[in-house]
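Enquirer: I would like the atomic coordinates for the input below:
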Amino acid sequence: MDTEDHKALREAVSALGKRHGRGCDPAQLWSEAGKLGYLGVNLPEEYGGGGGGISELSLVLEELGAAGCPLLMLVVSPAICGTVIARFGTDAQKQTWLPALADGSRLMAFGITEPDAGSNSHRITTTARRDQDTGDWILTGRKVFISGVDIADATLIVGRTEDARTGSLKPCLFIVPRDTPGFGRRPIDMELNAAEKQFELTLDDVRLPADALVGDEDAGLLQLFAGLNPERIMTAAFAIGMGRYALARAVDYARDRQVWKTPIGAHQAIAHPLAQAHIELELARLMMRKAARLYDAGDDTGAGEAANMAKYAAGEACVKAVDQAVHTLGGNGLTREYGLAQLITAARVARIAPVSREMILNYVSHQTLGLPKSY
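Expert: Presented below is the predicted three-dimensional model:
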């Protein structure tokens, strides 16, 4: 159950979302949400945040989605980047970034995926090497499907450095300001109708000061997964909010639309699939809340399993809810007036990103069930 504080937060965010509604200006909504303190609910109070956790931030994204105006950058800027900096950043990095991320005045994108390293992050080829004379870092590589780079003040880039002892490459995180020389971006032509554009990035000998490195050079995967688990939880929130929005439109329509003697919602062929969609969204929400609670409690291992399960369940529930909503409205489900058709594509994002259904099933079969790997 929601605590009283969570109920109050839900109601306040829902009211904000409904004031803006479908088709709103995302920049204006982002600004207002920041001023009201919703964007930084997960960030430390001493840096201008709300002092909560991913539990609270996922609630914000879910309720905005349920109102028809999800903010995808909530997944990236405060959840991934804000969390990583709050946990591992230097005092200077925290002071520079966290208050601005919390109030929405600055945004940060996150760059991990590469053309030849999608699900397999071990194949990341973006490398970072030290300039022995200056101490600067020099980054070289490419990234793809990076959201919101054009509106972000910087991108948190996942690169790999060479371990001096073993010679193997290990992941490290770097803050790359948007206008850094050698840091190029090209928009990817997407059929997805979203406010945030997707980009391919090139890093051509991008020179960064030593303090661009976030956290310990030797921490490796620990720091990376500090951001990836919140990403999965927030993607679940994104999907659940979208599914709730679609389902609510369908239920309203089914109550009022009358073809024969009773509204179409009285027919079980309409009512039962909508009821099933509601059940599946609620089940996914429970797993999302479990994952968020584990993460906020510091149980990274338990949160990893739950976050993957939540993301899987929410993606499936969202796609089914959107599909059923469109079918409930019939031809109206494909009109701009009702706003459901664009969700057909958007709902698939929750199945595909940030990790595919198949890779989550791999994770559960290997990590949870103890089955052997085929790769």
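Enquirer: hey, let's count contacts and neighbours off CA atoms from now on
Expert: Will do.
Enquirer: which one is residue 227 nearest to, not counting chain neighbours?
Expert: residue 80 (4.4 Å; Cα to Cα, 6 or more residues apart in numbering).
Enquirer: contact partners for residue 290?
Expert: Each residue near residue 290 by Cα atoms under 8 Å, 6 or more residues apart in numbering is listed here: residue 306.
Enquirer: helix or strand: which one has it?
Expert: Counting by DSSP states H and E, the element that carries residue 290 is helix 268-296.
Enquirer: and what of residue 171?
Expert: strand 169-177.
Enquirer: the helix holding residue 290: which residues count as buried?
Expert: Buried residues in helix 268-296, counted by 16 or more other Cα atoms under 10 Å: 270-271, 273-274, 277-278, 280-282, 284-285, 287-296.
Enquirer: what packs against the helix or strand hosting residue 62?
Expert: Residue 62 is part of helix 54-66, with elements assigned from DSSP H and E. Judged by 3 or more Cα pairs under 8 Å, 6 or more residues apart in numbering; DSSP states H and E, the packing partners of helix 54-66 are helix 4-20, helix 221-256, helix 268-296.
Enquirer: repeat that with 6 Å
Expert: Packing contacts for helix 54-66, counted by 3 or more Cα pairs under 6 Å, 6 or more residues apart in numbering; DSSP states H and E, involve helix 221-256.
Enquirer: buried sites along the helix it packs on?
Expert: 223-251, 253-254.
Enquirer: what angle separates the helix holding residue 62 from helix 4-20?
Expert: Here helix 54-66 runs at an angle of 30 degrees relative to helix 4-20 (axes from the mean of the first three to the mean of the last three Cα atoms, to 10 degrees).
Enquirer: would you do the same for the sequence below? I want to compare the two.
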Amino acid sequence: MRLQPSFDERLLRESVARLAGEFGAEYFMEKTRAREPVTELWKKLGDNGYLGAFLPTEYGGGGQGIWSLAIVSEELAAAGCPMFPLIYSAAIVSNVLARHGSQEQKDTWLPKLAAGEAKIAFAITEPDAGSNSHNLSTVARRTGDKYVINGRKTFISGVDSADAILVVARTGTDEKTGKGLLSLFLVDPDAPGLEHTYVPTAVNAPEGQWMLFFDGVEVDADQLIGTQDKGLRIVFEGLNPERILGATLSTGLARYALNKAVSYVKDRQVWGVPIATHQAVAHPLAKAKIELDLAGLMMRKAAALYDAGSPEAGEAANMAKYAAGEAGIHCVDAAIQVHGGNGVALEYGLTDVWWLARFTKIGPVSAEMVLNYVSEHTLGLPKSY
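Expert: The predicted structure is shown next:
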């Protein structure tokens, strides 16, 4: 694991930061308030090869590791443009298709995903099955050369701007354990029998959250990803990239807030001196910076282990997600606090990112489930659920 960034890494960071700066937080929030996708930014990322950094070169990707995509995500968030689709479309779905898709599925989707010409949403969470994927109640039944899907999903990001939805559904039950056997399907967002309802949240992001209702939705058998009943293993393969990219949202937002705070406390004067000279102001920011850099180190470790194919990647990815979530909240909160009353003034842009920073402690995996993982797999404690 390199502690000093390579020339290519520095160049990638600088390039993405420069591109993101052409749009910035004001553009991002305008799109968010209008509930419109950031199409121009997404397309430019694709044109410059950033969205396909994690994909094989034969499909227009960069053939790089997960760390390259993590850099793209973090730099965008640090510029005030945190991008959920980089988690679900560029990291989870693209990875699933590249590893388990049929040749036709790869040829159809991977070049478009790499070029920013398509997005694919990811639908696994249900009202009664959040982290307990074995308990999914959305069912897909084989009828001839089709599958028929019935059920519902909740908190699914970006459905309204997706070109397809990767749906996880139950296709059977393990006779020994009683747990669901899962399969993955590519579903047309406009398929007959599929309805979606917007879920209002406090999180500021162009990609809204949606409830999905499947009522006899037919899917051709060739839209199955991988093998029937073997989908849980495929889903788990996407969890480490999800954790790492989720962590980058937190660290990017932390940098965004911390940069604003440092600039403010240097300029803001009370009793004839900048407020940065007071330890009560400086120390919380210094503590937040330490937490941020520690989280960044764990993110780098997780990415290096994942790219090396190490079985320890899961532990590191979960720890990185936890550490980054904590650092993100503390950095944004410290930034708001040192701004005083201006911290809640909309013009300073800190309240725009507060709920997203707070949300990263809940999803895409909750802090409690990370602690469960570490308790069981790292410390060897009895399973608690």
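Enquirer: what does residue 172 of the second structure align to in the first structure?
Expert: Aligned by TM-score structural alignment, residue 172 of the second structure pairs with residue 162 of the first structure.
Enquirer: also residue 335 of the second structure?
Expert: In the first structure, residue 335 of the second structure lands on residue 325 (TM-score structural alignment).
Enquirer: now name the helix or strand holding that match.
Expert: Using DSSP H and E, residue 325 of the first structure falls in helix 300-329.
Enquirer: same deal with residue 171 of the second structure?
Expert: strand 164-173.
Enquirer: how far off strand 180-187 does that strand point, in degrees?
Expert: Using the same axes, to 10 degrees: strand 164-173 of the second structure against strand 180-187 is 150 degrees.
Enquirer: circling back to that earlier point, so where in the second structure does the helix holding residue 290 of the first structure end up aligned?
Expert: Going by TM-score structural alignment: helix 268-296 of the first structure matches residues 279-307.
Enquirer: how near is the most centrally placed residue in the second structure to residue 222 of the second structure?
Expert: Among the residues of the second structure, residue 87 comes closest to the average C-alpha position under Cα atoms, centre = their mean, at 3.1 Å. Distance, residue 87 of the second structure to residue 222 of the second structure, by Cα to Cα, to the nearest Å: 25 Å.
Enquirer: same question, residue 338 of the second structure
Expert: 56 Å.
Enquirer: which one's more surrounded, the two?
Expert: More crowded of residue 338 of the second structure and residue 222, by other Cα atoms under 10 Å: residue 338, with 22 against 15.
Enquirer: give me the nearest residue to the more buried one, chain neighbours excluded.
Expert: residue 281 (6.1 Å).
Enquirer: any figure for the gap between that neighbour and residue 187 of the second structure?
Expert: Taken as Cα to Cα, the span from residue 281 of the second structure to residue 187 of the second structure is 51 Å.
Enquirer: contacting residues around stretch 280-288 of the second structure?
Expert: 276, 330-331 (Cα atoms under 6 Å, 6 or more residues apart in numbering).
Enquirer: of those residues - the most surrounded one?
Expert: Result: residue 331 is most packed of these (other Cα under 10 Å), 32 neighbours.
Enquirer: tell me the contacts of that one?
Expert: 254, 258, 288.
Enquirer: quick check: the second one vs residue 381 of the second structure, distance?
Expert: Spelled out, that is residue 258 of the second structure. 37 Å.
Enquirer: again, but for the first one
Expert: Counting by Cα to Cα, the separation of residue 254 of the second structure from residue 381 of the second structure is 32 Å.
Enquirer: same check on the last one?
Expert: Noted for residue 288 of the second structure: a distance of 31 Å to residue 381 of the second structure, by Cα to Cα.
Enquirer: could you pull out the buried residues of the strand holding residue 171 of the first structure?
Expert: Under 16+ other Cα under 10 Å, the buried positions of strand 169-177 of the first structure are 169-177.
Enquirer: just stretch 121-139 of the first structure next, same as before
Expert: For stretch 121-139 of the first structure, by 16+ other Cα under 10 Å, it's 124-130, 136-139.
Enquirer: roughly how far is it from the heart of the chain?
Expert: Mean C-alpha position of stretch 121-139 of the first structure versus that of the full chain (Cα atoms, centre = their mean, to the nearest Å) differs by 27 Å.
Enquirer: got the contact list for it?
Expert: Taking Cα under 6 Å, 6+ apart as the rule, stretch 121-139 of the first structure contacts 117, 140-141, 159-161, 205-210.
Enquirer: many thanks, I have nothing further to ask.
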